[in-house]
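Visitor: quick one: sequence and predicted model below, then my questions.
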Amino acid sequence: MAAASDRPLEPSPVLGRPGAVASPAELPDHGTAWHYGDPFGEQRAAATSVAVIDRSTRAVLAVTGEERLTWLHTISSQHIASLPDGRSAENLSLDVNGRVEDHLVLTDLDGTTWIDTEAARGPALLGFLTKMVFWSKAEPRDGGELAVLSLIGPQAPSVLRAVGAPVPELPYDAAKLPGTTAAVLPDGGFVRRMPWPSRTDSFDVLVPRDRLEEWWATFVVAGAREAGSWAYEALRVETVRPRLGLDTDERTIPHEVGWIGGVTEFGAVHLDKGCYRGQETVARVHNLGKPPRRLVLLHLDGSADGRPETGDDVTAEGRTVGRVGTVVDHFELGPIALALIKRAVPVDTALTAGPCAASIDPDSYAPDTAIQAGRAAVDRLRGR
């Protein structure tokens, strides 16, 4: 099998389905369908019934070896040393300054830890893991024999049962409860229940790549509506879930985008684990400081001539106060976007994002007034 860095990223075979409109070249899901002619109807199906979405551009890696979990535990941000079989977690790889380099979702099943991440980061992540093995009994490799589909909506469990697939009982945030969060498919691959992007049932189904079209057609026959990446992104933005490379930049630290927390907290950074690259920054900000920015949901002026683009400035009275992330039109909320905004910007500030007037959704804005334990201890020592 070719290494991840050598395997060409070819268009998904599902892109040949009738009505499929390709994702624009500038978007990270290029090579899959953006929509199938009715993007708002597809979003509504994912929110209220069930939709299947092709996410096969995601890079998939695999790690085997008896020390795979304890080894991954030492070089990444999440506490996974004792992750049980059939469980999943989010995880980060940080640089030495605590900035986010990679965001990954991992699942441990039958002696293999499967990792999926953004397509553009797959080769670099595999290279990093390979260099960090040293004497550990762990063997990272390209796992591109599997491809990611997502089945989203309250009727998703019924569709899984109809095709003979297992239905994991729990999303991975329920790690302390009995039951599985992931289960092996009968003919290869696995299904895992996710706590996002939908507020209802969300499942990732990793299927053999050479049977991708077959699985897709099977889900459609069982009642799932064909939907493009637009539907997935709309639900993700609505629930304020960040995406690496769109809602992060080269300065992003985990605290800014809500990735702090253990497996049971929907997080990707456990605050009570041993050393890993970037831990000093994580601990310092958590105990003594505040993150400089926060991720918020913006409502955009739909009457504006055009939309902002990822990376555009967010301004207040002509002063740059943030950066636009993912921009999407939502079937109920209209044009919305995620943005990294300076922490001190009040929630009711009138903003401009690219060509649009914008406002912060107050439900996405949590007041940050708590005093960190480390800062409180320092103040007590100084008699404050």
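Guide: Received the coordinates, thanks.
Visitor: contacts, neighbours, all on C-alpha from now
Guide: Will do.
Visitor: which residues touch residue 284?
Guide: Listed by C-alpha atoms under 8 Å, 6 or more residues apart in numbering, the contact set of residue 284 is empty.
Visitor: hang on, it in a helix?
Guide: Yes - going by DSSP: H, G, I helix; E, B strand; the rest coil, the assignment for residue 284 places it inside a helix.
Visitor: how far away is it from residue 79?
Guide: Separation of residue 284 from residue 79 (C-alpha to C-alpha, to the nearest Å) stands at 19 Å.
Visitor: residue 115: what's it in contact with?
Guide: Residues near residue 115 by C-alpha under 8 Å, 6+ apart: 60, 61, 62, 63, 104, 105, 106, 107.
Visitor: name the element it belongs to?
Guide: Element membership for residue 115, per DSSP states H and E: strand 112-117.
Visitor: chain center to that strand: distance?
Guide: Here strand 112-117 is found 14 Å from its chain centre; the criterion is C-alpha atoms, centre = their mean, to the nearest Å.
Visitor: cool, stretch 270-288 as well?
Guide: Put simply, stretch 270-288 sits 21 Å off its chain's centre (C-alpha atoms, centre = their mean).
Visitor: in it, what counts as buried?
Guide: 270, 271, 273, 276, 277, 278, 279, 281, 282, 285, 286, 287 (16 or more other C-alpha atoms under 10 Å).
Visitor: now the strands for the stretch 1-150 of the chain?
Guide: Under the criterion DSSP state E, counting those that start in this stretch, the stretch 1-150 of the chain contains strands at 21-22, 33-35, 51-54, 59-64, 87-94, 100-109, 112-117, 139-142, 146-152.
Visitor: show me what the fifth one is packed against.
Guide: When contacts are defined as 3 or more C-alpha pairs under 8 Å, 6 or more residues apart in numbering; DSSP states H and E, strand 87-94 sits against strand 100-109.
Visitor: second one coming, line it up with the first:
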Amino acid sequence: MSVTSPLLSRHGAVPDGGADAGLAAHYGDPAREQRALARGRAVADLSNRGVVTVTGPDRLSWLHTLSSQQLTGLPAGVTTETLLLSVQGRIEFDLLVTDDGERTWLLTDAGQHEPLARWLDSMRFMLRVEVADVTDDWAAVGAALDPADAPAPLREAPVHFSDPWPRLGPGGFAYTVGEDHPAASWHWTVFLVPRADLERTVDALAEAGVGLAGNGAAEALRIAAWRPRHDRDVDEKTIPHELDLIRTGVHLAKGCYKGQETIARVHNLGHPPRRLVFLHLDGSEHTLPAAGAEVQVGEKTVGRVTSVAQHGEMGPIALAVIKRSVDPDAALVVVDGDSRYAAAQEIIVAPDAGQVVGRPAGLLNTRRG
């Protein structure tokens, strides 16, 4: 189901593209919107996200057996991240999960809710669980703040997801190079409001001094936080190690689940074949490359841009997935049609990530150059 937000009809709204075509990229002043969003004085419309619920007494133990995260005993109101993987360990779904004591809420990326609900329903067997796609009933808005600091119209939201990124979860492992992380102070919360009340909620927030920011502002903050997004940064070959998702989305000590063998083998004995990098792009072209643009060293293609945005302070920035073997000091160029953008590479996933068996503890904990 493609979702078009009613907020796209608001004054100044400029439509976004791709899976976010139903949202506004901005409402006429991208830089101001991004500053307000970063300060917690604006919300971003994320109403194209999907929402699936699971009810029944077996819901958490059942989801635990299917996914990469420790979900049995998840306390009510706590958010975690989990992945549903293929047998080969490739990411099929990336979900934020919270439970309210009666039902488990799953937040998906755009367009993922229908296939997720179908797959979960096919896996119920004789267990006491019920799966429902409730995307038609609930709309998501995102804010760069802690739920406790949310204005009243959001505090009244019945469900919220506090993004665990980039805090190292129980059973997780950081694949980044340094101790410092650009999102160390990152607080991102997604609030669910009744879809029929989305516009009224935004109007109430405006009265409380909280404005509306376009999706471009949310994407710029996400990219600057090195936060992977399923729709943008995952392809049919992606394994969690490549995006540093072992950090928040995988519990390395939990029991059997589909894809676990690949997770363990790469983590303990091998290296991920690709790695996520952050790119500072040359802004002299006054344009941005498209997602999917080639990343080259010399004339050789070594990867592709996955996410790109204009950041209010850093200028044009991007995430890209490149071959692990690319020299961290190599001069990169992003090629999009006839346009070429020089790109300075900042390491996210360490080139030697993985192969932790026999590795001295803390070997990756060296500061970024």
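Guide: Yep, that arrived. Quick caveat, the model's predicted, so the values are computed rather than measured.
Visitor: could you dump the buried residues of stretch 270-288 of the first structure into TSV with secondary structure added?
Guide: Shown next, in TSV, are those (three-state DSSP):
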residue	secondary structure
270	coil
271	coil
273	coil
276	coil
277	coil
278	coil
279	helix
281	helix
282	helix
285	helix
286	helix
287	helix
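Visitor: picking up where we left off before, nearest to residue 341 of the first structure among the strands of the stretch 1-150 of the first structure would be which one?
Guide: Closest approach to residue 341 of the first structure among these (C-alpha to C-alpha): strand 100-109, 17.1 Å.
Visitor: where is the longest strand in the second structure?
Guide: The single longest strand within the second structure, with elements called by DSSP state E, is strand 300-311.
Visitor: what's the mean gap between that strand and the aligned bit of the first structure?
Guide: With mean C-alpha distance after the TM-score superposition for the first structure, strand 300-311 of the second structure departs from the first structure by a mean of 1.0 Å once superposed.
Visitor: out of the contacts of residue 115 of the first structure, which is most surrounded?
Guide: Within the contacts of residue 115 of the first structure, residue 60 tops the neighbour count with 28 neighbours, counted by other C-alpha atoms under 10 Å.
Visitor: got a list of what the aligned partner of it in the second structure touches?
Guide: Structural alignment (TM-score structural alignment) places residue 60 of the first structure against residue 51 in the second structure. Contact analysis of residue 51 of the second structure by C-alpha under 8 Å, 6+ apart lists 105, 106, 107, 108, 113, 133, 134, 135, 138.
Visitor: how close does the aligned residue in the first structure for the first one sit to residue 194 of the first structure?
Guide: Under the alignment (TM-score structural alignment), residue 105 of the second structure maps onto residue 114 of the first structure. Between residue 114 of the first structure and residue 194 of the first structure the distance, using C-alpha to C-alpha, works out to 15 Å.
Visitor: what's around the match of residue 105 of the second structure, how many residues?
Guide: Other residues near residue 114 of the first structure come to 25 when the count uses other C-alpha under 10 Å.
Visitor: who touches the closest residue to it other than its chain neighbours in this structure?
Guide: Leaving out its chain neighbours, the residue that sits closest to residue 114 of the first structure by C-alpha to C-alpha, 6 or more residues apart in numbering is residue 62, at 4.6 Å. Counting by C-alpha under 8 Å, 6+ apart, residue 62 of the first structure makes contact with 112, 113, 114, 115, 140, 141, 142, 143.
Visitor: try it again with 10 Å
Guide: Residue 62 of the first structure makes contact with 68, 106-108, 112-116, 126, 139-146 under the criterion C-alpha atoms under 10 Å, 6 or more residues apart in numbering.
Visitor: residue 43 of the first structure and residue 332 of the first structure, how far apart?
Guide: The value you get for residue 43 of the first structure to residue 332 of the first structure, if C-alpha to C-alpha is used, is 9 Å.
Visitor: ok, residue 109 of the first structure next?
Guide: Residue 109 of the first structure sits at a distance of 38 Å from residue 332 of the first structure (criterion: C-alpha to C-alpha).
Visitor: contact partners for the residue nearest the centre of the second structure?
Guide: A centroid search over the second structure (C-alpha atoms, centre = their mean) returns residue 229, at 3.2 Å, as the residue closest to the centre. Residue 229 of the second structure sits next to 94, 109, 219, 222, 223, 243, 306, 307 when contact means C-alpha under 10 Å, 6+ apart.
Visitor: could you do residue 264 of the second structure as well?
Guide: Counting by C-alpha under 10 Å, 6+ apart, residue 264 of the second structure makes contact with 89, 252, 253, 270, 354, 355.
Visitor: what about the first structure, which of these hold up?
Guide: Retained contacts for the contacts of residue 264 of the second structure in the first structure, judged by both residues aligned by TM-score structural alignment, their matches' C-alpha atoms under 10 Å, are 89, 252, 253, 270.
Visitor: what does residue 285 of the second structure align to in the first structure?
Guide: Aligned counterpart of residue 285 of the second structure in the first structure: residue 304 (TM-score structural alignment).
Visitor: helix or strand for that match, which one?
Guide: Assessed by DSSP H and E, residue 304 of the first structure sits outside every helix and strand.
Visitor: tell me where the stretch 151-300 of the second structure has helices.
Guide: Counting by DSSP state H, counting those that start in this stretch, the stretch 151-300 of the second structure has helices at residues 152-155, 198-207, 215-224, 230-233, 246-249, 260-269.
Visitor: sounds good, over and out.
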